[in-house]
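Chemist: Structure of the sequence below:
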Amino acid sequence: MTNQPMSFQQLSEYLSRIPEEISFTGSSKAKFKSLTIALLSLCFAVVLLFKYLEASSGKGALILFSVITVFFFILTFKQWGDGKISIVKLTHTDVTVKDLNKKIPLECIENISYTYDSNDTLKIFLKEKIKDLALTSKFNSLRGASVSIQNKKDKQVIVIIVPYSFNVDGKRLYPEEIQNIFEQYLSIPAIKKEMIISPAQ
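Modeler: You can find the predicted model right below:
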């Protein structure tokens, strides 16, 4: 947006250019790496299971390795689906973060920071604490991204770490693209407020 006053029509046109929603997923590279590890673990568990069956080591060992095999079998299919999980979803009203029990209204977000090295780290800084905001899973790091909540005095920071990079529709996003997308969506509350003030032409 420009710093110059905009008419109702200009504000409406600007708002219409922002997609109704956009979802960030993990990268395909991370997905296939996780899937490879899960498949190798599954093969290893199956081999051990057959070895113990051949050795007739008893029901205890059979049950143990059957459980291990089933666990890695489930993990394999889970890792395959994780690449499609929406980690962060932006709409014109709020932000949904995977494994958080509440949606975050756009007007509650102060700003964001994004760093990229071996992983993508997105930090969402809230203007104030959201009551009862919590993680829904204690094992979120196994599901495509690591999500945590940092409490700092009267404010909160949502930290999201994704292996390699964020993707949108299978396309890798670079730091400046993510920054621009968030700036667009975070400007929406101010645009809506301005549209109420500005008379329709």
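Chemist: Every contact and neighbour count from this point should use C-alpha atoms.
Modeler: Will do.
Chemist: what about the closest residue to Arg172 other than its chain neighbours, how many residues close to it?
Modeler: Nearest residue to Arg172, sequence neighbours excluded (Cα to Cα, 6 or more residues apart in numbering): Phe166, at 6.0 Å. Counted with other Cα atoms under 10 Å, residues neighbouring Phe166 total 27.
Chemist: list the helices and strands the helix or strand harbouring Glu194 packs on?
Modeler: Glu194 belongs to helix 188-197 when assigned by DSSP states H and E. With contacts taken as 3 or more Cα pairs under 8 Å, 6 or more residues apart in numbering; DSSP states H and E, helix 188-197 sits against helix 8-16.
Chemist: so the helix it packs on versus helix 188-197, what angle?
Modeler: For helix 8-16 against helix 188-197, the angle by axes from the mean of the first three to the mean of the last three Cα atoms, to 10 degrees is 160 degrees.
Chemist: And the helices in the protein, which stretches?
Modeler: In the chain, the helices defined using DSSP state H lie at 8-16, 28-55, 59-82, 175-186, 188-197.
Chemist: For those helices, give me JSON lines that also has mean neighbour count and distance to Phe125.
Modeler: Converted to JSON lines, the helices of the chain look like this (neighbours: other Cα atoms under 10 Å; distance: least, Cα to Cα, whole Å):
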{"stretch": "helix 8-16", "mean neighbour count": "15", "distance to Phe125": "23"}
{"stretch": "helix 28-55", "mean neighbour count": "16", "distance to Phe125": "26"}
{"stretch": "helix 59-82", "mean neighbour count": "16", "distance to Phe125": "26"}
{"stretch": "helix 175-186", "mean neighbour count": "16", "distance to Phe125": "12"}
{"stretch": "helix 188-197", "mean neighbour count": "15", "distance to Phe125": "16"}
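Chemist: now the other sequence, so there's something to compare against:
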Amino acid sequence: MGVLQSVNEQPRVPIGRITFHLQTSLYRKKDGEFSKVRDYIKIGETRDVFDVNGDYIEIQNGLYIKNIDEHQYTMTFGEIIVRGDSVRSCSKNGIILRKLRPGLKVKVVSLKFISNDVTVFGINEKEFISSDEDVQYVMGIFEFGADSAVLKNGQSIKFQKGDITPYQRVEGHNLLLLDGTWLDISTLRGTLYGC
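Modeler: The predicted structure is shown next:
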């Protein structure tokens, strides 16, 4: 599930996805206070995550969950795609653990920003891959909510309702697509989803 964007609003961008291993209570925030709602999340459900604030995790539709034991859910922050044939994962100490095959897609379970240019992606609790490696980070996807024609590199490209395009970063109303071009979604109808 994602959030339908309206033309004039700043898009709400999911920062990740969460899958629940236990039935989980839901909360709504009103006047700074959290109150339990009647609905709950079922085992196996997956939702977009928009914010982690203290003991609460904001999911879609203005609902929250209480920060439960991390073994009761799996949270991911996009995925990486291995592009090169010499990409290796390593431990926290930098010890090389294994070589990854090109085309492999792995979920990112943690992010650590080392500098403006380098990010370390955790693919599980013990394995990490640096953005210095030949990998492509995918933050989420944009699903077109209506037939649209957009300008890309000076050419008009048509998208149909339901078409999706993955992106690696969001700045305002602009999505940085995997091919390095920017897509302005300010005049488009569509939905942003986490990966």
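Chemist: Overlay the chains and give the TM-score.
Modeler: The TM-score (TM-score structural alignment, normalised by the length of the second structure) is 0.23; 78 aligned residues with a Cα RMSD of 5.7 Å.
Chemist: Out of the helices of the first structure, the one nearest Asp94 of the first structure is which?
Modeler: Among the helices of the first structure, helix 175-186 comes nearest to Asp94 of the first structure, with 8.9 Å by Cα to Cα.
Chemist: Just list what the closest one packs against, helices and strands only.
Modeler: When contacts are defined as 3+ Cα pairs under 8 Å, 6+ apart, helix 175-186 of the first structure sits against strand 109-116.
Chemist: residues of the strand it packs on that come out buried?
Modeler: 109, 112, 114 (16 or more other Cα atoms under 10 Å).
Chemist: give the contact list for Asp39 of the second structure.
Modeler: 25-26 (Cα atoms under 8 Å, 6 or more residues apart in numbering).
Chemist: The same query, at a cut-off of 7 Å, please.
Modeler: By Cα atoms under 7 Å, 6 or more residues apart in numbering, Asp39 of the second structure lies in contact with Leu26.
Chemist: mind listing what's buried in the helix or strand harbouring it?
Modeler: Asp39 of the second structure belongs to strand 33-41 when assigned by DSSP H and E. Across strand 33-41 of the second structure, burial judged by 16+ other Cα under 10 Å covers 34, 41.
Chemist: next structured bit after that strand?
Modeler: The helix or strand immediately downstream of strand 33-41 of the second structure is strand 46-53, counting by DSSP H and E.
Chemist: contacting residues around the helix or strand that that following strand is followed by?
Modeler: Using DSSP H and E, the helix or strand that follows strand 46-53 of the second structure in sequence is strand 56-59. Here strand 56-59 of the second structure makes contact (Cα under 7 Å, 6+ apart) with 47-52, 64-67.
Chemist: swap in stretch 31-51 of the first structure?
Modeler: So stretch 31-51 of the first structure is contacted by 62, 65-66, 68-69, 72-73, 75-76, 79-80, 82-83 (Cα under 7 Å, 6+ apart).
Chemist: repeat that with 6 Å
Modeler: Residues from elsewhere that reach stretch 31-51 of the first structure (Cα atoms under 6 Å, 6 or more residues apart in numbering): 65, 69, 72-73, 76, 79, 83.
Chemist: what's the closest of the buried residues of strand 109-116 of the first structure to Gln156 of the first structure?
Modeler: The closest of these, once distances to Gln156 of the first structure are taken by Cα to Cα, is Ile109, at 9.8 Å.
Chemist: Once you drop chain neighbours, what's closest to that closest one?
Modeler: In this structure, Ile109 of the first structure finds its nearest non-sequential neighbour in Leu126, 4.4 Å apart by Cα to Cα, 6+ apart.
Chemist: Now do that neighbour: how many residues are near it, please.
Modeler: Neighbourhood size, Leu126 of the first structure [other Cα under 10 Å]: 21.
Chemist: so how far is Ile188 of the first structure from it?
Modeler: Separation of Leu126 of the first structure from Ile188 of the first structure (Cα to Cα, to the nearest Å) stands at 16 Å.
Chemist: do the same with Ser113 of the first structure
Modeler: From Ser113 of the first structure across to Ile188 of the first structure, the span is 18 Å (Cα to Cα).
Chemist: Check which helix or strand Val106 of the second structure maps to.
Modeler: Assigned by DSSP H and E, Val106 of the second structure belongs to strand 105-107.
Chemist: list the buried ones in the helix or strand that that strand is followed by?
Modeler: Toward the C-terminus, strand 105-107 of the second structure is succeeded by strand 110-113 as the next helix or strand (DSSP H and E). Buried residues in strand 110-113 of the second structure, defined by neighbour count with 16+ other Cα under 10 Å: 110-111.
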